[in-house]
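Engineer: With the sequence up front, the predicted model follows.
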Amino acid sequence: MALEKTHFSGSRLNYRTPCTSREGHLCNIFGDIHLWNEFFWPAGFQLKELSPGRLSLVKVRDVYDPLVKRVWKDASTLLHHLLTHHRCVSSVDLDIDLMEDHHELICDALCKSPNLRKLKLRLRRYPTSEAHSFAATLSHLNQLRDLELSRVDFDRLSLEALSNFLANTRSLTTLIMNDLNIESEDAVVVVQGLKRNATITTLSVNRSLVSPESSQCGMTFSDYIRWNKTLRTLSVTSRSLKSFTDLRPIIGALSYNNTLFELNLIGLLLDIQNKQLITDMLIQNRTLRSFRMVDSLGAGCPFHRHSNVKPEVRAVGNESCLLSLWLVALTENKTLKELHLNLSRIIKPADYSSLFKALARNTSLQKVTLQTMRKDDMTQICRALQDTGVPERFFVIKPHELDTVAELPGCNELISTSVACCSPLESGPLHSAVYLPPTCSHVKLLRLRMAAEALNSNLSSFIAQYIANTTTLRELDLIFDHNWPWPLHTLNQETECPQRTLVKALSNNKTIRRLSIEGHYFDETETQMLVGMVHSSRTLCQLSLFPCSHISATELLQKLSQNISSNYTLLDINVYRCWENCSDLFAVEEVARRNSSLVTRAADFVMGTRYKYCAVAAELLQCSPGLVAKVQELALIDENEAALRVKKSLKSFSELDDFMRLAGVVKCSVTCHRLDDGKKQLVNLNRDCWLHIRQYIKLGDIQD
C-alpha cells in the first residue's frame, strides 16, 4: 500500500517496519507513534501505551464527519499490519466505522495477531452475515485475556459461536457484556458457555442474563454461580428504570459459592424482598471481601423526575424499615473489607450515629463509601464520624454539586463543595464561599458556578486571593453562565479586569491538579497569560477549557498548541473541538498521550521494574504529581508514602556502578584498564566527585 503523507506534519510513515521489541527494550515503533496517530486520530482512534512497552489502539472520540471515511481505509490497513507483525500491540478497540467495508481485513489480522490480549467491540447495526464471520474468529484468539462486548448485536448463531469460544478458551480471564442486550431464550446460550468455562475470574453482565428464577436462563445462571470455582468478581448492571430486577438466582447460589470475593450491583431496581435477601446473604456469607450496591434511584437520578417510571417503582422511595437489617448485617459480617452503599433513601439524620457505630464495631472493614448524601445530612454525618473515632476508615462521597459551604468549618471530612449564583443579585453565597475556604484547609475540591455578569472586581479579588494562597486545593471548577445574546464586543475594562485577576491567581497557584473553566471569555492578553500558565505549570495534570465563543476557543487552541510539547505534566486535556484547527487539537492531545505513556513507564520503575526506558521516564518525571498519583493507585498507599517511594527509586541508580549497569554500559561494575601515564580514570573518582558529575548526566543521554 502506498500511504500518502501524514495528515498534519506531511511526513511519510514507514509502516512496514518490523517489530523490534524484546525484554527490557521498546519496539522502534514507539519513536514514531505520533506519525501513526496522524492516520488513526482522524478516524477517532489513538495508539496509546497503557502498560509499559505495550501498545493499545483506543477509541478516543466519535466521528461525525462523513468525509472521514476516506481515512478509514488507511487506518484499517495500518491496523492490519500492527496486529499481524507487531507483538508489542496487545489491546484493540473496534467499532462499526472502522470495521465497515474492511471486515475481512480486520478479521484476518485478529486471527494472525501474535500477542492480542484485550479486545473491545462496539458493533451496533453490524450486518448479520459479517457478525457471523466475526464471531467465528473468536475461536482463533488463543491468547485473548480480556473481552468486552459493548453495543454488539449478535443473533443466535453468533451467540452460539460466542458460547463455544467461552467453553473452550484457555486464556480468557475477563468478560464484560454490560451492553449485550439479548432475549432470555438466547441469553441461555451464552450462560451455557459460561458454565463450561474454567478460566474467567472477572465477569460483568447486564440484567438480561439475570432472569426470574423460573426461567431456563435464570436457573442456568444460578447453577453457574453455585458451582463455579474460578470466578472472583461478579458485576450485574442495568440502565432501566422501568422494572425490578430479581436477584434470587444470584443470591441463592452465593450460599453455596465459596470462591467469589467481589460482588457489584449497579443501577438495579430492587424491591424490598430482594434487598432483604441481600442483607441476609451478607450476614451468612464468609467469602465476600468487597460489596457494592448503587441503584439508579440513588445515583443522582431521582425517580420522581422520570415520567416513564411505573407507580410500583415510585413506591420504593420509603424503605426506612430496611435500615435495621443493614445494621445487623454490618455488625455480624466479619469478612468484608470494602463496602460501597447508597442508603440515602432509607436513613434519617438521627440514624447516622447508629450506622457509624455499627460500622465501627466491624473490625474487618477497611473502606466504606456512602454515596449520594443529602446536603442537610452532612453535619450529622460528620458529627457521627467524629463521635465514633473512625473517620480515617471511611470515605463519604457525595456529588460535589451540593452547596455545603455552611457545613465546612465543622466538618473536616468534607473535602469538596460547590456554590452557584444565577444572577448578580444572588452573589451572597459566592462571597460566603470565598471567605470560608481559606479557613478550611481540608477542602480539596471547589466548584464555583456564577452568572458571568456577577463577576465584578470585588468578587474576583476574593476568589483570586484564595486561589493564589491556598496550599491544599487540588481541583477547581469555574463555570460562567451567560444570558444570551451576550455583547462580547462591548466588553469594557471593568469586565476584563476581574477575569484577568483570576488568570493571574491561577498562574501563582502551585497546588491545583485539575482545572476546569467553562463559559469564559478571555481577551488576547488573558488568553496568552492562561496559555503561558499551562505551558509552564509543573503541577497541573488535568485541564478542561470550554470558552463561551467559537472565536475565543479557536484563538485559545492555536496558542495552546504552540510549545505545548515542552510540558511533561499534563495527562488529560479537554478543549473545545475546533475542527478547522484539527492539527492544533491533534498536537495538544498527542502531548497528553506522550506524558501518560511516560507516567506509565515511570510508575513501573518505581514499583520495581528495572528497565532502562522506565528509569529514563522516572528521572524525567521525578517531580510530576501525576507520577505520585499513579504510584498511589498501584501500591494502594497515601500521597506522602508514594512520594517517598519515587524518591527512593531514583536513589537506586545514583551510584556509579548502579547507573552504568542500568544504562547498559556494563553488566556488573565499572573497571578501567590501567593507563601508562597514571592519570585518574572514572573509577578513581571519589563518591562526592561522581555525584557532582551525575547532576549533569541523565540516563536518557546514553544511547542504546
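Structural biologist: Cool, the structure landed.
Engineer: C-alpha only now, for contacts and for neighbours.
Structural biologist: OK.
Engineer: Which residue ranges of the stretch 251-400 of the chain form strands?
Structural biologist: Under the criterion DSSP state E, counting those that start in this stretch, the stretch 251-400 of the chain contains strands at 262-266, 290-294, 338-341, 367-370, 394-396.
Engineer: Contact partners for the nearest residue to Gln622 once chain neighbours are set aside?
Structural biologist: Distances taken as CA to CA, 6 or more residues apart in numbering put Val646 closest to Gln622, at 6.9 Å, once the chain neighbours are dropped. Val646 makes contact with Val606, Ala618, Gln622, Val628, according to CA atoms under 8 Å, 6 or more residues apart in numbering.
Engineer: picking that back up, show me the one of the strands of the stretch 251-400 of the chain that comes nearest Leu119.
Structural biologist: In terms of CA to CA, the element of the strands of the stretch 251-400 of the chain nearest to Leu119 is strand 262-266, at 22.6 Å.
Engineer: count of neighbours near Ile272?
Structural biologist: Ile272 has 13 neighbouring residues, counting by other CA atoms under 10 Å.
Engineer: do Val92 as well
Structural biologist: Neighbours of Val92 (other CA under 10 Å): 21.
Engineer: what do you get for Glu475?
Structural biologist: Neighbours around Glu475, by other CA under 10 Å: 19.
Engineer: residues in contact with it?
Structural biologist: Lys444, Leu445, Leu446, Ile512, Arg513, Arg514, Leu515.
Engineer: any idea whether the nearest residue to the fifth one once chain neighbours are set aside is helix, strand or coil?
Structural biologist: With CA to CA, 6+ apart as the measure, Leu540 is the residue that lies nearest to Arg513, at 4.4 Å, once sequence neighbours are left out. Leu540 falls in the coil class when you classify it by DSSP: H, G, I helix; E, B strand; the rest coil.
Engineer: Below is structure B, check it against A:
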Amino acid sequence: MPPAPCRLHLGSPAKDPETGFGANRITFPLSCTDRRSDGGAGQTCQIFAELSFWNELLWFAKLELREVKPGRLNVMPLPTANVPPNKHQEVQRAVVLLHWLLAEHWCVDTVDADCHLLRFYPQLIFEALPLSPSLTAIKLSDHELEVGVAVDLFVALRKCPGLQVLECDDFELTGDATTLQKYVAELIENTTTLKTLRLTGIPKLLDGEAVVEALRGNSTISHLTVDAPSKGDNRTAFYESLAKSAALTELAVVGNSQETFSDVEALFEGLAENRTLRKLGLQQYRFNLVDATCFSNAVAANTALQEVAFSCCYWEAPAVSYPKAGVRQMLLEGAIVRWRRWWRVEPFVHAIANSASLRRLAFETNHFADEEMLRLLRAVKERASFRELFFEQVSRQSAGEFCDLLRETDTVDKVKVQSCWSDPACFVESFQRCKDFPSICQHDFHDLNSVHLRTICAALSSHDSVTVLYLNGDPTEDVVDAQSATCLGNYLASTVALKEIHMSLNTSEEAVSVIVWGLSKNRTLEKLGIKNWRADAADIRAICEWIERSTTLHQLVWRCERSSTAAVLLSELSQRLEHNYTLTAIRVREFVENEKYWQVVKNFLRRNSSLVERAAHFVLGSELKRSATGFRSCVLPPASSDKNAGTWICGRRGSAAKVRRERGASEEGFLAVVRRRQERARLPQEIRRCSPTRRPQFRRFGVRAQMAACFRRRRQSTERQRVDEERIPRGISVECSLH
C-alpha cells in the first residue's frame, strides 16, 4: 500500500478520471441532486447513472458503493479484492475521490471502512467524516491501529452531525489503550443523535470510570453492545448503570467465560425495576447457581423485558463453592435448597411461568436432559403469552427424543431449532419416528462416505421437509460414486422443500455431471454452496444456464482453487446475468486474470441487490418512484421477502400476499393514478381547490371542462415532464409519488 497522499492531491483530483478498466471514465465533479436530508425535493442522485464506473474506480481501494435503501448508498469493504501491488496511482485516486464523495454527496448513508484505509490514509478519512452532510452510520472492524490514530478517529466522529449508528469491533491497539477512554466518553456524553453503539473487542476500554459514567448519563443510545469491564471493582457500577438506564431498549454484554465469578448478579438485580429494556443478550459468561437465581427473580419481577438470549455461556454445577465465605455462600446454599435436582432448568421455568412480558428465550445449544426439557416445554405450553423457545442447535443423539417431547407437549409451534448436527443413522431413525422435523430448519452432516450419502438421500426423498442441508464429505476419500451421485441428483430434481444446500464433497467429473443434471431440474433452491468439485467446462456451463433461468436462486458460493474453473464460471455468468434479476450475491475466489469478468458480474449483482432493496421497500409501503421501478424491474427474489421479515413490519406470508395483490392490478389503473396526480400538481391553485376529488358538488358547474381546457393549453409545456411510461411499474394499483 502506498503512503498517504498529500493535501495537494486531495484538493485537485483530475477532471473525468479513468476508472482503471479500459477507457471507462466517471463524470467529475458530479453534483449531488439528492436533497432529502436538507428538506428538499426527493430526487435520486445522478451518481446512480454512473454507479458501475464508480465501483470500478473504488475497487482499487477495496471498496464498493451499494444501494441499501432507495436512493441511498453505503460504502462497503471488498476484503477479497485482489488488487495488483503496482496500482499505486489508482489506489490513491480512489481514496481521494472517496473523500470528495463523502464530503459532497447527500446520498451516502453508511461507511463500513476497511482496515487499510485507517492504517494508510487516516488523516484523509478523518477529514472526510465530519464533512459528510448525510452520514448516519459508521462501522469499523478488524483494525490494527495505534492508539493515537484511534484517538483521532473518535475526535472526528464527535464532529459528525447526524451520526446515529457507530460500531467498532476488534481493535488491536498498540500503545496505552487507557488514553482512548477519555475521547470515547466525550463522544458518548456530547452526542444528541447516536441511537446504536457497539464497542467490542477493544481491550481495557471500559476498565476506567469515564466511559461507564458517560453511559450512565447518556439519554439517546437505545441499542448498546459492549464488553464487560475486566476489572471487578468497576463491573458492579457498570452493571448497575446499565440496569437503571431509562434509554436502553436493547442491550448485549460480552463477558469473559474464563472468569468463574462475573458479578453479573448486579445487572440482574437492577433489571427487576427496569421498565424500558426489551431485549437482553449475554455472551461468553460462566454462570453459577446464584446468577441463575438472580436472573430468574429479575425476569419474573420485570414487566417490560420481552427477549433474553444466551450465547457461548456455561452453567456451573451447584457444587462450586465461593472463595469468600458469607453472603454469597449463603445464597448458593439457599439456591440449592430451592431448586434441588432441577437446578439446571427450574430457574428458567420459574422465569417463564411468572413473567408478564417475556416472549422469547434463546439458547446456543440444548444442555438440558430429557426430563429437564420436558419441564421447560410444559412451562412454555402453559404460558399463553410466551411465543418462542429457540435453540441454535441440538445434538445428533437427542434429535429424535427432542421431536418426541415436542409432540408430547404440543409445543411444535412455540419451539424453533436453527440446526441439528446429525449422523446418518440418527437422522434416519429420527425421520422414521417423527416423519418430519417441523421445528428444525438446518441439518449438518460431516465425514460422509458414499454409503452415508445414499442413506441420507433416500430418507430425504421419502420425507421431503428439510429446508437447509450441509453435506460435508470425508476429505480423505472420494465420497460420491456413481450410485450416490444418482441418489443426490434425483433428490435435488424432485424436492419441493429444500431452500439451501452446501456441498463439500470430493467428486469425479462423472459424478458432477449427474448432480448438475439434478440441479438443473430444481425449482426451489435459494442458496447454493459448492466446494471440492472437479467440474469440467460443460458442467459449469450447465450450472450457469440453470442460474440464468432460476427465479429463486439469490446466493452462490463456489470455492474453487483453480483459476481456470473460476474463469469459465465468471465468463459464462458475465454473458448470462443481464436478464436475471434474482442473483444478488456470489462468492468466488478472485484471480487477477479474471478481473475483467468480475467487474461485469459485480455490476449485475449490485443492480439486482439494488432492485431487491427497492422492491422490498415498495412492498413495505414506500411511495418513492425509485422503489416502484425496482419492484417493476425484478421478479421479487426471495431475498426481498426475507428483508421484509427482518423488519418485523410484515412477515414473509404477508409480503407475498401483497405482492400477489399488486401483480394482479391493472397497468391502466396505475397510469391513471400517476397522470391524475401529476396533472393536479400542475393546475393553477384556483382550479385545484375545485377539484372533483375534493369538492364533488362543483361537478355540475363545469369544473371538468375547465380542467380539460387547462390541460390543453399546457400540454406542450408539460410534455417533457411527463412520467416515462416505459419505466412505470406494471401491475401496481397504489399511488406512488413522482420522486
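Structural biologist: Thanks, I have it. Fair warning: this is a prediction, and the values are worked out from it, not measured in the lab.
Engineer: Residue in the second structure paired with Val646 of the first structure?
Structural biologist: Matched across to the second structure, Val646 of the first structure falls on Val659, judged by TM-score structural alignment.
Engineer: Check Tyr435 of the first structure too.
Structural biologist: With TM-score structural alignment as the criterion, Tyr435 of the first structure matches Ala458.
Engineer: Find the helix or strand that that match is a member of.
Structural biologist: Per DSSP states H and E: Ala458 of the second structure is located in helix 450-462.
Engineer: For that helix, buried residues please.
Structural biologist: For helix 450-462 of the second structure, burial by neighbour count (16 or more other CA atoms under 10 Å) applies to Ser450, His452, Leu453, Arg454, Thr455, Ile456, Cys457, Ala458, Ala459, Leu460, Ser461.
Engineer: next helix or strand past that helix?
Structural biologist: Defined by DSSP H and E, the subsequent element after helix 450-462 of the second structure is strand 468-473.
Engineer: Show me what that next one is packed against.
Structural biologist: strand 440-448, strand 500-504 (3 or more CA pairs under 8 Å, 6 or more residues apart in numbering; DSSP states H and E).
Engineer: Please name whichever of the ones you listed is nearest to Thr220 of the second structure.
Structural biologist: That would be strand 440-448 among those, by CA to CA, at 37.6 Å.
Engineer: so the residue nearest to Arg513 of the first structure sits right up against Ile512, yeah?
Structural biologist: Yes. At 6.1 Å, Leu540 of the first structure counts as touching Ile512 under the criterion of CA atoms under 8 Å.
Engineer: List just the nearest of the contacts of Glu475 of the first structure to Ile266 of the first structure.
Structural biologist: Nearest to Ile266 of the first structure out of the contacts of Glu475 of the first structure is Leu445 (CA to CA; 25.8 Å).
Engineer: residue contacts, the counterpart of the closest one in the second structure?
Structural biologist: Using TM-score structural alignment, the equivalent of Leu445 of the first structure in the second structure is Val468. Val468 of the second structure is in contact with Cys441, Gln442, His443, Leu498, Lys499, Glu500, Ile501, counting by CA under 8 Å, 6+ apart.
Engineer: ok, now Phe21 of the second structure?
Structural biologist: Glu56, Lys596.
Engineer: Would you mind stating the distance between it and Leu577 of the second structure?
Structural biologist: 20 Å (CA to CA, to the nearest Å).
Engineer: How about Cys544 of the second structure?
Structural biologist: For Cys544 of the second structure, the distance to Leu577 of the second structure - CA to CA - is 9 Å.
Engineer: same check, this time on Gln483 of the second structure
Structural biologist: The spacing between Gln483 of the second structure and Leu577 of the second structure, counted by CA to CA, is 33 Å.
Engineer: Who has more neighbours out of the two?
Structural biologist: Remark: of Gln483 of the second structure and Leu577, Leu577 carries more neighbours, 22 against 15, as counted by other CA under 10 Å.
Engineer: so what corresponds to that one in the first structure?
Structural biologist: Per TM-score structural alignment, Leu577 of the second structure is aligned with Ile564.
Engineer: Go ahead and confirm its match touches His535.
Structural biologist: Yes. The pair Ile564 of the first structure and His535 qualifies as a contact (CA under 8 Å) at a distance of 5.9 Å.
Engineer: re earlier: ok, for the match of Tyr435 of the first structure, nearest residue in space, not its chain neighbours?
Structural biologist: Nearest to Ala458 of the second structure is Cys487, by CA to CA, 6+ apart, at 7.1 Å.
Engineer: more crowded one of Leu540 and Ile512 of the first structure?
Structural biologist: Per other CA under 10 Å, whichever of Leu540 of the first structure and Ile512 has more neighbours is Leu540, with 28 against 22.
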